[in-house]
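*Asks:* here are the coordinates; sequence isn't available:
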C-alpha cells in the first residue's frame, strides 16, 4: 500500500472556500492561507444552536498502534457518507514528535486530514507564535531581574522555563546569564517542548482575546525572596504577549481526503496539560455542524478524563457519546504478547489483555454518557480474534461495538459505527461529575481520579508535594481542578505495568499551579516535558526534491 504522504499528495483537494460553504461559514469569517487552509474568525458569543458532541478516546497507547486519530477522521468521513453535516475538531501536530519518532500526526491511510505536509510542518504558524510569546516572557523576566529587580523576584524560584518545538534532551537543564554583568544574572533554567507551555494550555482554554489576556495575566512566574507569588500582571506585559497570539487564537480550517471539514487548532501536551484541541475549535465545530467529532490525547485515563473534568466545564457542553478505540494488536500486547509477534493469532494474550479495554470503558461510564467501542481493524487481525473481541464488548461489557477499517477503505468502512454513534447521541443521558470542583479538596480530587478512572487504591505525596499542597491551599487555589501528569502507557505511574493492574498507589512528586490555564498539575512518575530524539529519528528518512515534493513524512 502507498505511504500516507503519497496518498495525501495524490488527493484532489477542494478549495477551502467550498469547504467553508459546507458549514455555512461566511466569506468575511474566512482568512485564507492559500487555497486549502484558512483561519476562521469565529464569534462564540453569537446565538447558535449547538450540534451533538462526540468524544473519541482510546485504550492506553502501545507500540502496536491504536489509530485513534485515524478512527476519528474515518468516523467523520462516515458521517459525510451518510450526508450528515459534520465537522471535526482535532489537535495540531508538534514538530518535535514529527521529526522524532511519530512521523505524521494527521491520521493515516485513507483517513487523513490534508494538506498533510503543511499541517505536520509549519501549518499557519500557531506553534511558532506560541514559542515566540513564551520566550518573550522569559526574556522579560530576566530583563526585569537585570535592571534592578523591583519585584524582588528570586532568580532561584523562577518557575517559567523557556520552550522550543523540537525534541532536544540537551536543553532540559541549562544555566543562563553567563558572560559577565552585561549578559544577565546567572541562574539555572531549562527548556520544555512548546506543547508543554502553559501558554498552549491557555490558548486552548480561552474563549476570546480578552479571556486570553486575562488568563495570561494570571500566570505564576515565580516567587520573591520572601516567598510571595509573582504574576505576569506584576510585569504589566500581558497585552504585549496577547498581541503576539492575536492570529494564533483563531481556529484553522482544512479538510479530510473525503472533503469533510476539519478544524485543527492547538495541541497541549496530554501528560503535563489537558491534551485536547482548543475550546474555540470545538465550539466552532458545534456551531457550524449538526455533529462535532473531537478527540482527546492518549488514552481515556489521561485525555478523556481531562476533557470531562477540565474542558467540559469551560466548554459548557458535555459529550453526547464517547467512543473508545481499541485494536486486537494493542490488547494482545497488554496481555503479554511479544511486540515482534503481534501478526500471529494469539487468543490467549487477547483474553488476558482485554482487561485494559474493560477498565477504560468502565472509567468513561462513570460520567453517565453512552460509551461505544470502535475496533480499529488491522490487516493481520484474524477472524477469531475480531469475533472474540466484539462478543466480549457486546456480551460482557454490554456496550455497542463495531469494527472500523477506514485506514484501508476510507469513510465507507465506518458507516455502521457512525449509525450506532448517531443513535447513541439521541439517547437521554445525564452527565455525572467525577468530583465537585468547589467543595472537594485537592486530595479528594486526586483520589477520585486514581480510584474511579485508574483503578488504583491510594495516593502518596512526597515531602515536596505536601509542602506544595499547603502552599496552594494557603493561597486559596484548592478549588481548581487537578490535571494529573502521568505516563500514557499504563493506568499506574509505571510505564511498564500494562493491562489493568490492581492494588497500586500513585506517587505524586510535586504539585504545580497553572493559574492561567486554571488547574493544578500533579506530577507523578518520571514525566519529561522536553522529550529526546530516538536512535533513529524520523527526520533521517525525510527528504524534499527540487520540485518541492516531500518524501518520508510518515
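*Replies:* Right, received. Where do you want to start? Quantities reported herein were computed from a predicted structural model and do not represent experimental measurements.

*Asks:* alpha carbons only for contacts and neighbour counts from here, please
*Replies:* OK.

*Asks:* For residue 146, list the residues it contacts.
*Replies:* 184, 185 (Cα atoms under 8 Å, 6 or more residues apart in numbering).

*Asks:* What is the end-to-end distance of stretch 513-521?
*Replies:* This stretch, stretch 513-521, spans 6 Å end to end (Cα to Cα, to the nearest Å).

*Asks:* Need the contact partners of it.
*Replies:* 198-199, 201-202, 205, 214-220, 272-273, 310, 472, 480-485, 511-512.

*Asks:* Can you tell me which of those residues end up in strands?
*Replies:* Members of the contacts of stretch 513-521 lying in strands (criterion: DSSP state E): 220, 482, 483, 484, 485, 511, 512.

*Asks:* Tell me the most packed of those residues, by neighbour count.
*Replies:* Within the ones in strands among the contacts of stretch 513-521, residue 483 tops the neighbour count with 29 neighbours, counted by other Cα atoms under 10 Å.

*Asks:* mind checking the SS state of the residue lying closest to it once chain neighbours are set aside?
*Replies:* Nearest non-adjacent residue to residue 483, counting by Cα to Cα, 6 or more residues apart in numbering: residue 521, 4.7 Å away. Reducing the assignment at residue 521 to three states with DSSP: H, G, I helix; E, B strand; the rest coil gives strand.

*Asks:* Identify each of the strands in the stretch 201-350 of the chain and give its residue range.
*Replies:* 220-224, 229-231, 252-256, 261-264, 291-295, 321-326 (DSSP state E, counting those that start in this stretch).

*Asks:* what does stretch 381-389 rub up against?
*Replies:* By Cα under 8 Å, 6+ apart, the surrounding residues in contact with stretch 381-389 are 328, 329, 343, 345, 346, 347, 350, 354.

*Asks:* Please state the offset of it from the chain centre?
*Replies:* Between the centre of stretch 381-389 and the centre of its chain there are 30 Å (Cα atoms, centre = their mean, to the nearest Å).

*Asks:* hmm, back to that, of the contacts of stretch 513-521, just the buried ones, PyMOL syntax please.
*Replies:* Entered in PyMOL, the line below selects the buried ones among the contacts of stretch 513-521, by 16 or more other Cα atoms under 10 Å:
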select buried, resi 198+199+201+202+205+214+215+216+217+218+219+220+272+273+310+472+480+481+482+483+484+485+511+512
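
*Asks:* hmm, back to that, nearest to residue 490, out of the contacts of stretch 381-389: which one, please.
*Replies:* Proximity of the contacts of stretch 381-389 to residue 490 (Cα to Cα) peaks at residue 354, which lies at 13.8 Å.

*Asks:* isn't there a strand covering the closest one?
*Replies:* No. Using three-state DSSP, the assignment for residue 354 is helix, not a strand.

*Asks:* OK, contacts around the spatially closest residue to it that is not a sequence neighbour?
*Replies:* Nearest residue to residue 354 in three dimensions, chain neighbours excluded: residue 331, at 5.6 Å (Cα to Cα, 6+ apart). Contacts for residue 331 (Cα under 8 Å, 6+ apart) come out as 349, 350, 353, 354, 356, 357.

*Asks:* also this one, for the comparison:
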C-alpha cells in the first residue's frame, strides 16, 4: 500500500452529516448549532438537560515523555475510541483543539494520524469554530481596558509597575515575549514594559476549560487578578467591569464542538491549554457532557504523564469532581530506543538493549500513574520498523511491573487495530478497581505542593527558588489562595527541567523561576527552568511547506 499523508487520508474520508453523528448520541438536530456540514456546537440548553443522567466511565490516555521519534497519544485516543465502538461499546472521544502556533511551527496538528484521526482535519487544525479567536479577543479586551483605565485617570490607583496581565496571540512569536507599549506620545498612554504569551497559555483559556456554565465562566473571569494598586491590593477584571463583555465574547466558545472520527464515531473537540505551560486538558463541560451521553469517554492529557496526567488528576479531576476508571499509557519502540540513547538516524535498526534501557522512562510513568490509584495498561503504538524482539522486550518489561502492554496497529488499521486494547480497557474500567485520589491535599502549603510534584513525580532531589518566590507564595496563602493546586510549567521532554536529559533521571534540581496566580482558573502556576510561555518558531517552520494546491486544497499541514 502506497504511503498517504494524514491530510490525504483525512481528505478521502467519507464523512456523515453532523446531524447523524449527533443522532448517535441522542442529540436532536435543533440542539446542534451547525458550522457547515461536518461540525457543530452543542446547545447550552441541551447540556443543562443532561444533569440527572448517570455518568459513563472516564478513560485517560497519556504517554511517555515526547521525543522526535513520535509517540502517538492523540492517535491512540482516537483509535481506542473507534475500537470501543467496534466491540459494541458506546464510546465518545474528547480531545483538545489545535493551536496555530505549533501547526505552523514544529509539532504539527492535534487531530490524530493515519487511520485514527478526527475530521475535518484542515478546519480542526486551523480556525475551526473560532473558539481560540474568541479567547484571544476576550483576553486582549481585558488588556486594552487596563491601559484605557489608566489613561482616563486611573481611579483604581493601579500601579503600572505591578500590572501582571500580558497580551496573547495564537502564534509562536519570540519577538513578542518582551515588549514596550504606549510609545509615541501623550495621546497613546503611559509607556510600560509588558509582553505576549501564546493564547493556549492564557488564563482565559484555562478558565473556559474549567468553567461549568456561563455563570461560572463570568464569575471566574471576574476573579482574574490583572495587577496591584500602589497599596499592593489586587485589581481584578471585575473591578475594571470587563467580566461581562469578556463573557459575551466567549458565549459561543463555551459550547462544545462535535465532529467525527474517520469511522464516523462522535468526537468532542473543545479547548486547548498546553500541558507544558498550562493544565493540558480539554474542557470540563465537554468531558462532562460526553460522560452523560456515552458509556465510555476516552480523553487525553497533553505531553507526557509527568505533565498532562499529573495536571489532569490534580487540577481537572479535583476541580470538576471527576474520577477516572482507567489510564492508557502510550509508548513506541522508537521512542524507548531514543530514551535508551539511540540517535534518531539509527532508530530503524533493531536494538533490544536500547529498548530495555529506555524502558526506564516507561516504568517511571507506570509508577507515577499508579500512585493516583487508577489501573494502568500500556499501549504500544506500532511502527513498521518495530521488530518482534523489541516488542517482546517492552511487553516483558511492563509485565515485570504488573501491567499489560498491548500492541496496537490503529495508525494503519483504524479501530480494528486497537480492539485488543479496547477489550482490556473496558475490562479495567468495569472492574471497579480504580481508587482515585489526587497526589496532595488542599491544605498543604503552596511550596509543599510544588515540592510534592517535583519529588514524587519528577524524582527531583531538591527544588530551588529565590526569596521573592517564597514571599509571593506566602502572601497568596495569607490572601486566601493557599488551598489552590499548583500547575507546573516545565519542559515536556524530560522528568527534569533539562530537555536533553532523557530516561528516568533522579536527584536533579528543579529551579522555580517565577510563580503566577491564576485566581480565576483556580491554580498557581510555577514556572520552572527555562520554559517559555511564548514559544518561538524552529529554524525551518512547517509554515514554509504549507500552501494551497491548484485545486484550492491545503497541502503541507500535518
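*Replies:* Received it, and whenever you're ready, just let me know what you need. Everything quoted here is computed from the prediction, not taken from an experiment.

*Asks:* re the thing from before, what subset of the contacts of stretch 381-389 of structure 1 is buried?
*Replies:* Among the contacts of stretch 381-389 of structure 1, those scoring as buried are 328, 329, 345, 346, 347, 350, 354 (criterion: 16+ other Cα under 10 Å).

*Asks:* counterpart of residue 161 of structure 1 in structure 2?
*Replies:* Superposed on structure 2 with TM-score structural alignment, residue 161 of structure 1 falls opposite residue 166.

*Asks:* Would you mind confirming that its match is in contact with residue 195?
*Replies:* Yes. Using Cα atoms under 8 Å, residue 166 of structure 2 is in contact with residue 195, at 5.6 Å.

*Asks:* about what we covered before: now tabulate the contacts of residue 331 of structure 1 in CSV and tack on distance to residue 11 of structure 1.
*Replies:* Listed next are the contacts of residue 331 of structure 1 as CSV, based on distance: Cα to Cα, whole Å:
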residue, distance to residue 11 of structure 1
349, 39
350, 37
353, 38
354, 37
356, 37
357, 35
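
*Asks:* quick check, nearest of those residues to residue 228 of structure 1?
*Replies:* Nearest member of those to residue 228 of structure 1, counting by Cα to Cα, is residue 356, at 44.5 Å.

*Asks:* Counting neighbours, what do you get for residue 476 of structure 1?
*Replies:* 10.

*Asks:* Could you do residue 165 of structure 2 as well?
*Replies:* Quick note: residue 165 of structure 2 (other Cα under 10 Å) scores 21 neighbours.

*Asks:* and it, what is it in contact with?
*Replies:* 143, 225, 226, 227.

*Asks:* Residue 420 of structure 1 matches what in structure 2?
*Replies:* With TM-score structural alignment as the criterion, residue 420 of structure 1 pairs with residue 424.

*Asks:* is it true that its match lies in a helix?
*Replies:* Yes. Counting by three-state DSSP, residue 424 of structure 2 is located in a helix.

*Asks:* Between the contacts of residue 331 of structure 1, which sits nearest residue 186 of structure 1?
*Replies:* Looking across the contacts of residue 331 of structure 1 and measuring by Cα to Cα, the closest to residue 186 of structure 1 is residue 356, at 48.1 Å.

*Asks:* how far away is that closest one from residue 402 of structure 1?
*Replies:* Taken as Cα to Cα, the span from residue 356 of structure 1 to residue 402 of structure 1 is 18 Å.

*Asks:* and what of residue 204 of structure 1?
*Replies:* Taking Cα to Cα, one finds residue 204 of structure 1 at 32 Å from residue 402 of structure 1.

*Asks:* more neighbours, those two?
*Replies:* residue 204 (28 against 19).

*Asks:* Out of the buried ones among the contacts of stretch 381-389 of structure 1, which two sit at the greatest distance?
*Replies:* The most widely separated members of those, counting by Cα to Cα, are 345 and 354 (14.7 Å).

*Asks:* Could I get the full set of strands for the stretch 51-200 of structure 1?
*Replies:* With DSSP E, counting those that start in this stretch as the definition, the stretch 51-200 of structure 1 shows strands at residue ranges 52-58, 86-90, 107-108, 111-114, 153-158, 162-164, 174-176, 187-189, 191-193.

*Asks:* Excluding sequence neighbours, find me the nearest residue to the aligned residue in structure 2 for residue 65 of structure 1.
*Replies:* Aligning on TM-score structural alignment places residue 65 of structure 1 opposite residue 70 in structure 2. Leaving aside its sequence neighbours, residue 70 of structure 2 sits nearest to residue 335 (Cα to Cα, 6+ apart; 6.3 Å).

*Asks:* After alignment, which residue of structure 1 pairs with that neighbour?
*Replies:* By TM-score structural alignment, residue 335 of structure 2 lines up with residue 330.

*Asks:* sorry, back to before: tabulate the strands of the stretch 201-350 of structure 1 in a markdown table, adding columns for distance to residue 148 of structure 1.
*Replies:* Output for those, formatted as a markdown table (distance: least, Cα to Cα, whole Å):
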| stretch | distance to residue 148 of structure 1 |
| --- | --- |
| strand 220-224 | 14 |
| strand 229-231 | 16 |
| strand 252-256 | 42 |
| strand 261-264 | 43 |
| strand 291-295 | 47 |
| strand 321-326 | 54 |
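
*Asks:* out of those strands, nearest to residue 29 of structure 1?
*Replies:* By Cα to Cα (comparing all of the strands of the stretch 201-350 of structure 1), the closest turns out to be strand 252-256, at 11.3 Å.

*Asks:* average gap between that closest one and structure 2?
*Replies:* Averaged over the aligned pairs, strand 252-256 of structure 1 sits 0.2 Å from structure 2 after superposition, using mean Cα distance after the TM-score superposition for structure 1.

*Asks:* That strand corresponds to what range in structure 2?
*Replies:* With TM-score structural alignment as the criterion, strand 252-256 of structure 1 aligns to 257-261.

*Asks:* so how far is the matching stretch off the chain centroid?
*Replies:* 18 Å.

*Asks:* contacts for that stretch?
*Replies:* 15, 18, 21-22, 38-42, 78, 82, 116-120, 129, 266-270.

*Asks:* which residues in the stretch 401-550 of structure 2 form strands?
*Replies:* Going by DSSP E, counting those that start in this stretch, the stretch 401-550 of structure 2 shows strands at 405-408, 462-464, 486-489, 509-518, 523-528, 547-548.
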